[in-house]
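Q: Here is the input, now give the coordinates:
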Amino acid sequence: MNASLNEKLRAVKWGEYKLGDLFEINPTKYYRLANDKILSKSGITPLVSNASIANGVMGFSNLNPLNKGNSLSCSDTTLGAETMYYQKIDYIGYQHIQSLIPKFDRFNSAIAFFIISASHAATSNGQYDYGHKFNRKSMRKTVIFLPICDDGSIDFDFMESFIAELEAERVAELSAYLTVSGLDNYELSSEEENALKNYQFLKWDTYNLEKLFGKSTRGKRLKGDDRIAGTLPFVTAGEASEGISAYISNDVEVFEKNTTTIDMFGSAKYRNYKYGADDHVAVVHTEAVPMKAAIFVTSACHKAAHTGKFDYGHNFYAKDADALDIQLPTKDGKPDYDTMAALISAVQKLVIKDVVLYADRKIEKAKTITKH
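A: Below you'll find the model as predicted:
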């Protein structure tokens, strides 16, 4: 956060408010049906659960929404307000989800985000644990601090302008990153267009990983207590943080960037940085393959290895990587790395296009706000 925003926070007057005085807090209404009876691939109504990602939305339904939007939702089974989200549209609640309906008239996403941040701050000091959850009773009693006007009323203007400026700052950082990294160019080249157009006509062949890239390397165990804090990413099994469990300075084998890791469950990930790895990780040496083609190879490895065959009782190891056969586009009897790279580049541009356009729209909107 820049200095000017910090100065504004220091200069503002603050008042104490109980969430129960600001909101009607009651259990959400939900359907007493199995998930497969609620969720639908073609659904448009959000089903809000106690998930800590995706705004708490676990899927979508074709059933009628039972809870009003422009409100907050929060799980009563967590250790604080980390699952408090703004719900823009009407939704279906899940068990253990509380609905927070504002008792005041002026409410929108900006004000909601400010209140959510204040709620996070009020509930993140360790007062809740698995024996003392952030339930409905606790929510109602939770005291948060909000900016106030000279007459003692809530300063909604400040909250809205502060969130708008904060968002503009973050979007500007995103835009700068996209420009520096070259990701702001989302126009497809003729090569990329042709790669997408001819995808269905590609020739595929089966390739063995060891024959393509040599023997894979197994990482070495490094217990948590023995890890010394540093800057080298240390990769273990798991999906959280791309499997990076720590940053270390231990004297371990350092694997090169532009390589692929496959963990004990058969989950493959591309690494474009140097890293260490534990004994539940196999490193596939794709260093010599062009970067975007290596990403394609990683996807092929994941498809071949992450089939449910490997688990805690049957781990995926380097020997399994050496025996792994993957499907790749082929040309003249060899992997067609040029086509793979063009396909990944095209997909990247298609995905990033909406992000670039979103950033541009937000920046233009911010310019109009800061003029006032």
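Q: Every contact and neighbour count from this point should use C-alpha atoms.
A: Fine.
Q: Name all residues that make contact with Val283.
A: Taking C-alpha atoms under 8 Å, 6 or more residues apart in numbering as the criterion, Val283 is in contact with Ser216, Thr217, Arg218, Gly219, Phe255, Thr259, Thr260, Thr261, Ile262, Ala318.
Q: Make sure it is indeed in a helix.
A: No. Secondary structure of Val283 (DSSP: H, G, I helix; E, B strand; the rest coil): strand, not part of a helix.
Q: so which strand or helix has Lys37?
A: For Lys37, the host element (DSSP states H and E) is helix 35-38.
Q: for that helix, packing partners?
A: If contacts are counted by 3 or more C-alpha pairs under 8 Å, 6 or more residues apart in numbering; DSSP states H and E, helix 35-38 sits against no helix or strand.
Q: can you list contacts of it?
A: Looking at helix 35-38 with C-alpha under 8 Å, 6+ apart, the contacting residues turn out to be Tyr31, Ser61, Asn62, Leu63.
Q: quick one more, to check against the first:
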Amino acid sequence: MKTTTEWSSFKLIDLFQVKGTKTTPKKKIDFDEYGRYPYITTSAINNGVYGYSESYTENGGVLTVDSAVRGVVFYQSTNFLASDHVEKLIPKFEITSLRAQFFITILNKNIRKYGYSYDHKRSQTKLKQEEIELPVTSSGLVNFKYIDNYMSSMQETVQKKIKRLTNLSSNEKTINTEKWNRFKLYESLFTVVTGNKFDFSKMTFKNPHVNFVGRSGLNNGVGGLVDEIKNVKPFPAGSLTVALGGSIGSSFIQTEDFYTSQNVAVLVPKIELSDLTKQFIATMIRRESDLYYSAFVNELNKHINTDFTVLLPVTSEGKIDFEYMEAYMAKINRLMYQNQRYFQKVVKGREVNIVENLTL
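A: Take a look at the predicted model:
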């Protein structure tokens, strides 16, 4: 699609009303797994959602802004509740999901431009002073037609590429696991440790540099950065984490030192394992969890260090076939890299990379 070369700066307050939300303390909420209304917090992942309930205080169709830590912006299409330090931007124009994603992308890029952080919060005062650059018509108005067409085109492109990605293995034979064996994680591969059981809302953020891993299946499980606690050494990078509740079985390699919330197990390798091998095992942990475990009914807590097993390939001698796992994951990673290139939009001039924030 041909890009527009006409962009201009606009005051945020010319496009949105900047307001606060009513704070609802977490302890006053009756959370319901099947609730209709999200509880929005200052989390930088999962659209800011902590959980769901059957009550709300705020109307949807607005952008929410974290004014406590990094200033991350999300779009809330439905009515919602909010924690402290959640501001809202009420559009003065007709908002759609695609338009919202366009504005979210630009506003989140502004985080770096304006240097928002724990010590330089994205408060209502700062938001009212903020400017954003948008495509304009020949008369200098926001070019919503361009935004709509651009986003529709990007959505169509991404949907096609996602379909291509999901069909990566369509021409390959299904892996035969009949000759694989089951292994307990703690027997020879890992030391299985209970996580810290910390509450993210009670952590401090004066000099945040330690990853905080929760039970989310997104963003490697990392909910944000927190201060290091005196006399509490973070878990080492290279360990695997496993969500025992929430997104049960979500397993990730942690690339930085970290703390954890409750219901997170930490797998510390007993032997030297490559990242490719860890990726393979993490995938098998999630597969096993999807098949046999579920939230509230049969969670992993009682099983991870007792009878939980995963299927792994073996050599003719019946030993774990590490070479096979590495080769297989290397092949998958190559295929993933090739398809990721379809998701990348080169930034030229003032064209904005929208793909990373598209909601499909």
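Q: If we go by neighbour counts, what in the helix holding Lys37 of the first structure is buried?
A: By 16 or more other C-alpha atoms under 10 Å, the buried positions in helix 35-38 of the first structure come out as Ile38.
Q: And the next helix or strand past it?
A: Using DSSP H and E, the next helix or strand after helix 35-38 of the first structure towards the C-terminus is strand 45-48.
Q: can you tell me what part of the second structure the lengthiest helix in the first structure aligns to?
A: Scanning the first structure for the longest helix, with DSSP state H as the assignment, gives helix 337-370. The counterpart of helix 337-370 of the first structure in the second structure, using TM-score structural alignment, is absent.
Q: likewise stretch 136-144 of the first structure?
A: So stretch 136-144 of the first structure is aligned with residues 124-132, judged by TM-score structural alignment.
Q: tell me which residues of the matching stretch are tucked away?
A: Here stretch 124-132 of the second structure shows Gln124, Leu127, Lys128, Glu130, Glu131, Ile132 as buried, counting by 16+ other C-alpha under 10 Å.
Q: Narrow those to those in strands?
A: Taking DSSP state E, the ones among these that sit in strands are Glu131, Ile132.
Q: can you put the buried residues of stretch 124-132 of the second structure in TSV and add distance to Arg287 of the second structure?
A: Below are those laid out as TSV (distance: C-alpha to C-alpha, whole Å):
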residue	distance to Arg287 of the second structure
Gln124	44
Leu127	44
Lys128	47
Glu130	45
Glu131	46
Ile132	43
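Q: Check the buried residues of stretch 124-132 of the second structure against Met1 of the second structure and report the nearest one.
A: Using C-alpha to C-alpha, the shortest approach to Met1 of the second structure within those belongs to Ile132, at 22.6 Å.
Q: correct me, but that closest one touches Ile13?
A: No. Applying C-alpha atoms under 8 Å as the test, Ile132 of the second structure and Ile13 come out as separate, 10.3 Å apart.
Q: What's Leu66 of the first structure aligned with over in the second structure?
A: Correspondence of Leu66 of the first structure to the second structure, assessed by TM-score structural alignment: Thr57.
Q: what number of residues lie near that match?
A: The number of residues packed near Thr57 of the second structure is 15, by other C-alpha atoms under 10 Å.
Q: wait, what's in contact with it?
A: By C-alpha under 8 Å, 6+ apart, the contact list for Thr57 of the second structure reads Lys22, Asn79, Phe80, Leu81, Ala82.
Q: ok, so what distance separates the third one from Thr23 of the second structure?
A: Using C-alpha to C-alpha, to the nearest Å, Phe80 of the second structure is found at 11 Å from Thr23 of the second structure.
Q: These two: which is more packed in?
A: Between Phe80 of the second structure and Thr23, counted using other C-alpha under 10 Å, the more crowded position is Phe80 (22 against 14).
Q: The more buried one maps to what in the first structure?
A: Structural alignment places Phe80 of the second structure opposite Tyr91 in the first structure (criterion: TM-score structural alignment).
Q: Pretty sure that match sits against Gly69.
A: Yes. With contact taken as C-alpha under 8 Å, Tyr91 of the first structure and Gly69 are classed as touching, separated by 6.6 Å.
Q: Give me the nearest residue to the match of Phe80 of the second structure, chain neighbours excluded.
A: Pro65 (4.7 Å; C-alpha to C-alpha, 6 or more residues apart in numbering).
Q: With Arg164 of the second structure instead?
A: The spatially closest residue to Arg164 of the second structure, leaving aside those adjacent along the chain, is Asn339, at 7.8 Å (C-alpha to C-alpha, 6+ apart).
Q: Tell me the counterpart of that neighbour in the first structure.
A: Aligned by TM-score structural alignment, Asn339 of the second structure pairs with nothing in the first structure.
Q: residues contacting Asn339 of the second structure?
A: Taking C-alpha under 8 Å, 6+ apart as the contact definition, Asn339 of the second structure lies against Lys161, Arg164, Leu165.
Q: List only buried entries from these.
A: Lys161, Leu165.
Q: can I get the contacts of Asn339 of the second structure in JSON lines with distance to Thr42 of the second structure and secondary structure?
A: As requested, the contacts of Asn339 of the second structure are arranged in JSON lines below (distance: C-alpha to C-alpha, whole Å; DSSP: H, G, I helix; E, B strand; the rest coil):
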{"residue": "Lys161", "distance to Thr42 of the second structure": "31", "secondary structure": "helix"}
{"residue": "Arg164", "distance to Thr42 of the second structure": "34", "secondary structure": "helix"}
{"residue": "Leu165", "distance to Thr42 of the second structure": "32", "secondary structure": "helix"}
